[in-house]
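Asker: Output the structure for:
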Amino acid sequence: MIRVVLADDEAMVRAGIAAILGSDPGIEVAAQAGTGREAVDQVARHRPDIAVLDIQMPELDGLTAAAEIKRLRPETGVVMLTTFGEDAYIERALSLGANGFLVKSGDPTELIAGIRAVADGAAFLSPRVAKRVIDQLPRSNSGARDRISVLTPRETEVLALLGSGLSNADIAARVHIVEGTVKAHVSAILGRLGVRNRVQAAILAYQAGLVQSLD
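Answerer: Modelled structure (predicted):
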């Protein structure tokens, strides 16, 4: 069971998202919050697998709340909710360690897929968000290629699969190794590349030419 804390300052939006998540028998909304401060408190109290945070909230905005949650409980995945056009927040959210980025107006199945992907250890960007991120990246980046040159061939292979959006379990099946070994490779990759999370690693994989898209 994937346990979620959901935070949005609009009660009707919050109720709608909770209903969507509740339609999946494998997801439980453990608590809801209407402010960023409440979100941090609820995460500390319920210790969820995932915190779903609106960007615009009173007391603490979603980005500040995300930073506090990652500091207090790094193992909780953070998924940011955004409305179309808030591109300025994407880079900051990723730099703070957000594991996923979803558009509120997206398909409900995308929301569930994103929660499941982050719970499984993968990064998840809404296709609309991913396209906007990718459109801002250089198609060829020698600096990125230099950075990944420190990786072993196996780590480079894992990074390419990670950048394609695969979970640890999917990567393990693809390269015929156990999931624990994949986790060890991912941890080593993040450390060697000096990135904080899988989303940042996936973007670097794209910049280095290892993958064609982050969808």
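
Asker: Only C-alpha atoms from now on, for both contacts and neighbour counts.
Answerer: Fine.

Asker: Which residue comes closest to Leu111 once chain neighbours are left out?
Answerer: Nearest residue to Leu111, sequence neighbours excluded (CA to CA, 6 or more residues apart in numbering): Leu102, at 7.0 Å.

Asker: Isn't that neighbour up against Val78?
Answerer: No - look at Leu102 against Val78 with CA atoms under 8 Å: they stay out of range, at 10.9 Å.

Asker: Would you do the same for the sequence below? I want to compare the two.
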Amino acid sequence: MQRVLCVDENELVQAGLRSILSDEPWVASCLVAPSMEVAWQVARRHRPQLVLVSTSLGGRSGLELCTTFKKHMSHVRVVLMSGEGRLSAAQALHHGADASLSKHMPRAAIAAVLRRVAEGGRVFPKDAGPPAVQLSPRELDILQHVASGLSNPEVAATLNLSRHTVKQHTSAVYRKLGVRNRAQAASRAQELGLLP
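Answerer: Just a heads-up that it's a prediction; the model follows:
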């Protein structure tokens, strides 16, 4: 069980993150702070294990806060959140972040990233430009059914396709996602925000 601190000046974003985290079994409590100063006071008092930091905090960069955490509370895992544009993985790593995510990602994808980081992982989306993984509408369709636990014959029946066609599409999806099985495909797709 982990204490999580969300640092963002927007109350709606704070409420959204609180809502996402309240559904997560590994979260003990979710603290919020609207500024760097308040975040630092809250962190010293409550000792969170995971901190989400917005890259724009009242004109001062959240990158600075990320660096401060890494310097003075090295045990804390920090996730940088960007609203506008995409933060490069190199930039995030340079400031000591363990992950970066976009505020525009689907709820399930944000929860998946945070869980991975809480478990000790690092998650950085591919740098700017089009998404690294581009699936056809049919491949996305099949991915969603596979991720929900259906077998290839069940997917074939549901989508009115031959088993051979489903197998071909499933293989293409695995190849594009760089995974070997259904569980990995579902996990990777959530990280990339491909699943609702």
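
Asker: Once they're superposed, tell me the TM-score.
Answerer: Scored against TM-score structural alignment, normalised by the length of structure 2, the superposed chains reach a TM-score of 0.61; 137 aligned residues with a CA RMSD of 2.9 Å.

Asker: Show me the strands in structure 2, by range?
Answerer: With strands called from DSSP state E, structure 2 shows them at 2-7, 27-33, 50-54, 56-57, 60-61, 77-82, 99-102.

Asker: Turn those strands into CSV, columns for distance to Leu140 of structure 2.
Answerer: Converted to CSV, the strands of structure 2 look like this (distance: least, CA to CA, whole Å):
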stretch, distance to Leu140 of structure 2
strand 2-7, 32
strand 27-33, 31
strand 50-54, 30
strand 56-57, 33
strand 60-61, 36
strand 77-82, 26
strand 99-102, 21
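
Asker: so can I have CSV of those strands showing distance to Gln41 of structure 2 and mean neighbour count?
Answerer: Formatted as CSV, the strands of structure 2 follow (distance: least, CA to CA, whole Å; neighbours: other CA atoms under 10 Å):
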stretch, distance to Gln41 of structure 2, mean neighbour count
strand 2-7, 11, 23
strand 27-33, 9, 18
strand 50-54, 13, 26
strand 56-57, 16, 19
strand 60-61, 17, 13
strand 77-82, 16, 26
strand 99-102, 23, 24
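
Asker: At the geometric centre of structure 2, which residue do we find?
Answerer: Most central in structure 2 under CA atoms, centre = their mean is Val113, positioned 2.9 Å from the mean C-alpha point.

Asker: these two touch, right, it and Ala189?
Answerer: No - using CA under 8 Å, Val113 of structure 2 makes no contact with Ala189, being 11.1 Å away.

Asker: and Asp49 of structure 1, what does it touch?
Answerer: Listed by CA atoms under 8 Å, 6 or more residues apart in numbering, the contact set of Asp49 of structure 1 reads Ile2, Arg3, Val4, Glu75, Thr76, Gly77, Ala119.

Asker: So which of these is the closest to Glu110 of structure 1?
Answerer: Ala119 (14.1 Å; CA to CA).

Asker: What residues sit buried inside stretch 81-93 of structure 1?
Answerer: By neighbour count with 16 or more other CA atoms under 10 Å, stretch 81-93 of structure 1 contains the buried residues Leu81, Thr82, Ile90, Ala93.

Asker: now those residues as JSON lines including distance to Glu110 of structure 1?
Answerer: Listed next are the buried residues of stretch 81-93 of structure 1 as JSON lines, based on distance: CA to CA, whole Å:
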{"residue": "Leu81", "distance to Glu110 of structure 1": "12"}
{"residue": "Thr82", "distance to Glu110 of structure 1": "13"}
{"residue": "Ile90", "distance to Glu110 of structure 1": "18"}
{"residue": "Ala93", "distance to Glu110 of structure 1": "19"}
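
Asker: So in structure 1, which helix runs the longest?
Answerer: Secondary structure of structure 1 read by DSSP state H shows that its longest helix is helix 179-193.

Asker: The helix or strand just after that one maps to which residues in structure 2?
Answerer: Counting by DSSP states H and E, the next helix or strand C-terminal to helix 179-193 of structure 1 is helix 198-207. Per TM-score structural alignment, helix 198-207 of structure 1 has no counterpart in structure 2.

Asker: Show me what helix 198-207 of structure 1 is packed against.
Answerer: Secondary-structure packing of helix 198-207 of structure 1 (3 or more CA pairs under 8 Å, 6 or more residues apart in numbering; DSSP states H and E): helix 88-95, helix 142-148, helix 153-163, helix 179-193.

Asker: what's the distance between the nearest residue to the residue nearest to the centre of structure 2 once chain neighbours are set aside and Pro48 of structure 2?
Answerer: Spatial nearest neighbour of Val113 of structure 2, chain neighbours left out: Glu191 (6.0 Å); criterion: CA to CA, 6+ apart. Taking CA to CA, to the nearest Å as the measure, Glu191 of structure 2 falls 23 Å from Pro48 of structure 2.

Asker: Make a markdown table out of the contacts of Asp49 of structure 1 and add distance to Gln56 of structure 1.
Answerer: Putting those into a markdown table (distance: CA to CA, whole Å) gives the following:
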| residue | distance to Gln56 of structure 1 |
| --- | --- |
| Ile2 | 25 |
| Arg3 | 23 |
| Val4 | 19 |
| Glu75 | 23 |
| Thr76 | 20 |
| Gly77 | 19 |
| Ala119 | 23 |
